[in-house]
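just to be clear, the model below is a prediction. Sequence and coordinates:
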Amino acid sequence: MIGELLSGMAHSSGPGFVGVSLIFIYMAWIITIGIIRVREAMSEDHH
């Protein structure tokens, strides 16, 4: 999936390049927020 995005990005126009870049930024944001939430949940005191 990521390989296809990179391949398409290499052959795309300017707006396509920007769009694929934004997709990667969005995916990184989702993963980062997920990791932060999991760490917060694990550090909470469960009684």
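The structure has been received and is ready for your questions.

alpha carbons only for contacts and neighbour counts from here, please
Will do.

can you tell me which residue is spatially central in this protein?
Residue closest to the average C-alpha location in the chain (CA atoms, centre = their mean): Met27, at 1.3 Å.

before we go on, here's another structure to hold up against the first:
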Amino acid sequence: MINWIIGGVIVGVTVFIVVRTIVRMRKGGSTCCGDCTQSKCDCSK
């Protein structure tokens, strides 16, 4: 039972990270100014 819980948490976190990365790539670098450093994203701030 505990193995199912741990497995579910790992899968959930992995899916969350992948989805978040895809959303950031689709939106582009301009929306990265708030939560990324300027060196990582093309930010004109």
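Nice, I can see it. Quick caveat, the model's predicted, so the values are computed rather than measured.

now the TM-score, please.
Remark: TM-score between the superposed chains equals 0.61 [TM-score structural alignment, normalised by the length of the second structure]; 29 aligned residues with a CA RMSD of 1.3 Å.

alignment lookup: the residue nearest to the centre of the first structure to the second structure.
Met27 of the first structure maps onto Val13 in the second structure when the alignment is built from TM-score structural alignment.

which strand or helix spans that match?
Element membership for Val13 of the second structure, per DSSP states H and E: helix 2-27.

who does that helix touch, helix- and strand-wise?
With contacts taken as 3 or more CA pairs under 8 Å, 6 or more residues apart in numbering; DSSP states H and E, helix 2-27 of the second structure sits against no other helix or strand.

how about it: buried residues?
Residues of helix 2-27 of the second structure classed as buried: none (neighbour count, 16 or more other CA atoms under 10 Å).
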